[in-house]
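# Predicted model and sequence below, questions to follow.
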Amino acid sequence: MFNAVDVIRTKRDGGVLSDAAIDWVVDAYTRGAVADEQMSALAMAILLRGMTPGEIARWTAAMIASGERLDLSGVSRPTADKHSTGGVGDKITLPLTPLVAACGAAVPQLSGRGLGHTGGTLDKLEAIPGWRAALSNDEFIAQLQDVGAVICAAGEGLAPADRKLYALRDVTGTVEAIPLIASSIMSKKIAEGTGALVLDVKVGSGAFMKSAQDARELARTMVELGGAHGVRTVALLTEMSTPLGLAVGNAVEVAESVEVLAGGGPPDIVELTLTLAREMLAAAGLDADPAKALADGRAMDSWRAMIRAQGGDPDAPLPVARETETVRAERDGFVTAVDAYAIGVAAWRLGAGRARKEDPVSAAAGVMLHKKPGDPVQAGEALYELRTDEASRIAAARDAAGGAVVIGDAAPANRPLVLDRVA
């Protein structure tokens, strides 16, 4: 028989937890038999001491076993999903999901909400009048079969251990523990039943992983976990020191995603969407050209069908902020950097993000960039625009974004969007 204190001590002292100890502590915590303060101590011990690959694999399996596992074997198309570790302006899921569905795959995209400086896919889509995030398992599978694309919240029955532990990590300074990040992401993705998974692991100031070394370790850990559970998994390390696209917020990111689906949009969004689509289609065993599906309107048709299936009106006007303030360049030159973290915090201060899980978010709030690294700029030109429904929020957002856009005498060297691939 195990007890929580012994399990904590083992990890605190650098020991390896047995399979039985891991199974017991995850199950007992989910049931409420292990207290939050005890799991907090164990999470901190894991952050400081790490876990072996065997421990991480078992921890992930125990989290999956804490709830139900969806069976997508009845879906007639091959399934492929994508997960991003979160960034600023990262609306890629929105155009990517219908695009991959338009190419013949089924995309079971379980998504989350924003916290702090990173945006949440569900918050973005809820800017669309009528759209709903909560689907029953039956609705989820039926839409996957009929439309081929679903973006929704994970059901209550999927990896409940993760839901409990995720909330705890957020308030105990243990969010950065790679074993806990990897097992959190992969337990949900494996439980959702997808056959193939592409991971977009962000690196840079606007990402949770600031260094390529940490991002590579996380990517390798998740790829191994996927393989061990029979899910074909590949990871890309992608740049997140600069926001993706020009829009950061909720409604503004939906509008930018629709531009991409209409054949336009910012080049970085189009490039990353197509790169991830090709990886997903290859992992699902499909030979299709996503650029063609974007150009001929099939991806847009797929988007409209997906939005309608979840009660949304794809033609409804999106919310527009009541208050705006434009920040202008003080000198001539070239934009050498746009700090993703600072822009993300500014959008959060404007009301686009939340400090706590239960906080409401504003659909209309956000930041619109007018310049990206490499762009020439003249004194007095607009650099970015702050948008909010509450004028009282502008000062704090202006402070947060203060030094975000750096202007120098020469254009910076081009930094690639995709930094590495782990398979």
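Thanks, I have the structure now.
# From here on, just use CA atoms for contacts and neighbour counts.
Fine.
# Could you pull out the helices in the stretch 201-350 of the chain for me?
212-228, 251-261, 267-283, 290-295, 298-309, 340-349 (DSSP state H, counting those that start in this stretch).
# try this one side by side with the last:
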Amino acid sequence: MSSFETIGPTTITTNVSVIKISPDGDFIAIGGTRNNVEIHERVDNVWVKLYDFDCPEGMEDSAVIDIIWHPWLRHDLIIAEENGVLHVASFRDQDGPNYGLVKSLNVIDVSPIYDAADWQCAVLNDDATELTGSSGNDIHTYREPFSVVHDDLPFSVYTPLPKRFAAEEDEEQVVNLWYLNTSHIVVVYPLGIASVSTVSKELIWDIPVHAGRSIFSAAISPAKDVIVAINVHREAEIYSLDNQSYVRKVETSVGLFRPVKSAIFYTDNCLALAYAEEVGFKIIPNLNALHSYDLLLARSKGRHFPPASSLIVYDSALMCGVGKIIVGKPGHGGPLTNIILVTPRLEANISDTDTDESESTPAIQISKWISLTPPMIIVSFMGLIAALVIRRNTVPAPPDTTSVASAFSPTFIRRLVRNFV
């Protein structure tokens, strides 16, 4: 059964702007639009708020636009504000007056270089030696973000965008970006996917995208070998980073098409596609297998979500080896009670029904699409019958012909076919 956990209630009374799960899955950081960040930790199987960001005086009114966890120092993170300030913060020290607080250890002011309000897609490499983000067409790389002392200017700005990838001049070009290794990133543009060196600032390879299938949202697999992109037609498409090529559409293989707005991996090969006009996902438990099921949240007691609303998808992570997705429900109780941690099941049966315990008796509608098409069933059936006929014609009949006729009776064949299918 799919499971659902409520995160909170939170103490953030303003709108939630960002939620990020720590790499080890032990903490959830929730950021608000008034520079408030709180960190929740699981205690006795319940998520509890244990730490609050101790915002420096004079910076209380700036919204948190991103939270970037350190790859292996589990209590360290970077809190990015829209005013151009990045806080290198930690809640490792919990002695005395620091108890329950996330302290700002160092401030990186990048506002003279670019407008941080437009900064997005910030990521750390696996060594935590580079922090890279984007603003418009520009890529920004900050070296040694967790170091207090720098011998030279740690910030570099470059624009590796191939001209053929450009859309409208006034549009923001970078859709998303990730590190492939310590010094190479992959950048998704509306009209292409490009690999760039953060050292030489040069383009390494690229995958052009046709203008009729331009990309507005994308997700990368944890193994960093596949990107699933959502195009302007609200379709999901697979691109191989190993082969630097387009692979196929997702919808052509896993059932009827409904518009989707974003994709997110919750394990190496498990994908969730968030519907654009429904409060739920199309869950694909195995990207290499041609099957999926719908996971839709429905409210109870005659109440309904706003028309054409959808989930707010924040983040995903492995927790104790299980893939989970953290989402926000639309139009439901403000930011205090609408944050849900979803654990999709690996498979689903048509008759199954799940219950979301985060809300009083809502229905979770599950339907499954099977890709075993009628031609495949017919071929399988014909192959079985042919095998039975060959066996009957090549194996000498035993003296008791009655038992042979009984063994190959229509009832027996039907049972074999039923078990096979």
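Noted; the coordinates are in hand. No experiment lies behind these values; they were computed from the predicted model shown.
# TM between them?
TM-score for the superposed chains, counting by TM-score structural alignment, normalised by the length of the second structure: 0.26, backed by 171 aligned residues with a Cα RMSD of 6.7 Å.
# hey, which of the helices of the stretch 201-350 of the first structure is tucked in deepest?
Per residue and on average, the most neighbours among the helices of the stretch 201-350 of the first structure fall to helix 340-349, with a mean of 29 (mean count of other Cα atoms under 10 Å).
# tell me which strands and helices that helix is in contact with?
For helix 340-349 of the first structure, the packing partners by 3 or more Cα pairs under 8 Å, 6 or more residues apart in numbering; DSSP states H and E come out as strand 247-249, strand 366-369, helix 394-400.
# deepest of these, which one?
strand 247-249 (a mean of 30).
# For that strand, name the packing helices and strands.
Short answer (3+ Cα pairs under 8 Å, 6+ apart): strand 247-249 of the first structure packs on helix 340-349, strand 366-369.
# Pipe the ones you listed into JSON lines and attach distance to Ser184 of the first structure per row.
Shown next, in JSON lines, are those (distance: least, Cα to Cα, whole Å):
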{"stretch": "helix 340-349", "distance to Ser184 of the first structure": "23"}
{"stretch": "strand 366-369", "distance to Ser184 of the first structure": "28"}
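# quick revisit: tell me which of the helices and strands packed on helix 340-349 of the first structure approaches Lys124 of the first structure most closely.
Distance to Lys124 of the first structure, taken as Cα to Cα, is lowest for strand 247-249 among these, at 7.4 Å.
# between the helices of the stretch 201-350 of the first structure, which gets nearest to Lys188 of the first structure?
Closest to Lys188 of the first structure of those, according to Cα to Cα: helix 212-228, at 11.1 Å.
# From the contact counts, what lies against the closest one?
Against helix 212-228 of the first structure (3+ Cα pairs under 8 Å, 6+ apart) you get helix 53-65, helix 178-191, strand 196-203, strand 232-239, strand 418-422.
# Show residues contacting it.
The contact list for helix 212-228 of the first structure (Cα atoms under 8 Å, 6 or more residues apart in numbering) reads 53, 57, 60, 178-179, 181-183, 186, 190, 197, 199, 201-204, 209, 232-237, 422-423.
# ok, now with 6 Å
Helix 212-228 of the first structure is contacted by residues Ile178, Ala182, Met209, Thr233, Val234, Ala235 when judged by Cα atoms under 6 Å, 6 or more residues apart in numbering.
# For those residues, pick the one with the most neighbours.
Counting neighbours by other Cα atoms under 10 Å, Thr233 leads those with 28 neighbours.
# about what we covered before: highest mean neighbour count out of the helices and strands packed on helix 212-228 of the first structure?
With a mean of 26, the top stretch among those by mean neighbour count (mean count of other Cα under 10 Å) is strand 196-203.
# any idea of the angle it forms with strand 418-422?
130 degrees (axes from the mean of the first three to the mean of the last three Cα atoms, to 10 degrees).
# Kindly confirm my reading that Ile407 of the first structure forms part of a strand.
Yes: per DSSP: H, G, I helix; E, B strand; the rest coil, Ile407 of the first structure lies within a strand segment.
# ok, back up a step: would you list the helices of the stretch 201-350 of the first structure in CSV and tack on distance to Ala101 of the first structure?
Below are the helices of the stretch 201-350 of the first structure laid out as CSV (distance: least, Cα to Cα, whole Å):
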stretch, distance to Ala101 of the first structure
helix 212-228, 22
helix 251-261, 13
helix 267-283, 9
helix 290-295, 10
helix 298-309, 7
helix 340-349, 30
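# Could you point out which of those helices sits nearest Gln143 of the first structure?
Comparison of those against Gln143 of the first structure by Cα to Cα identifies helix 298-309 as nearest, at 7.2 Å.
# what comes into contact with the closest one?
Here helix 298-309 of the first structure has contacts from Pro98, Leu99, Ala102, Leu261, Ala293, Pro314, using Cα under 6 Å, 6+ apart.
# And stretch 406-418 of the second structure, by the same measure?
Outside stretch 406-418 of the second structure, no residue is within contact range by Cα under 6 Å, 6+ apart.
# give me that answer again for 7 Å
Contact with stretch 406-418 of the second structure is made by Phe381, as judged by Cα atoms under 7 Å, 6 or more residues apart in numbering.
# Name the nearest residue to Asn231 of the second structure, sequence neighbours excluded.
Ile215 (4.4 Å; Cα to Cα, 6 or more residues apart in numbering).
# ditto for Ser17 of the second structure
Nearest one to Ser17 of the second structure, counting by Cα to Cα, 6+ apart, is Gly32 at 5.0 Å.
# In this structure that neighbour contacts Ile67, no?
No: the pair Gly32 of the second structure and Ile67 does not pass the contact test of Cα atoms under 7 Å, sitting 10.8 Å apart.
# I'd like to know which of the contacts of helix 212-228 of the first structure is nearest to Thr388 of the first structure.
Lowest distance from Thr388 of the first structure to the contacts of helix 212-228 of the first structure (Cα to Cα) belongs to Met209, with 28.9 Å.
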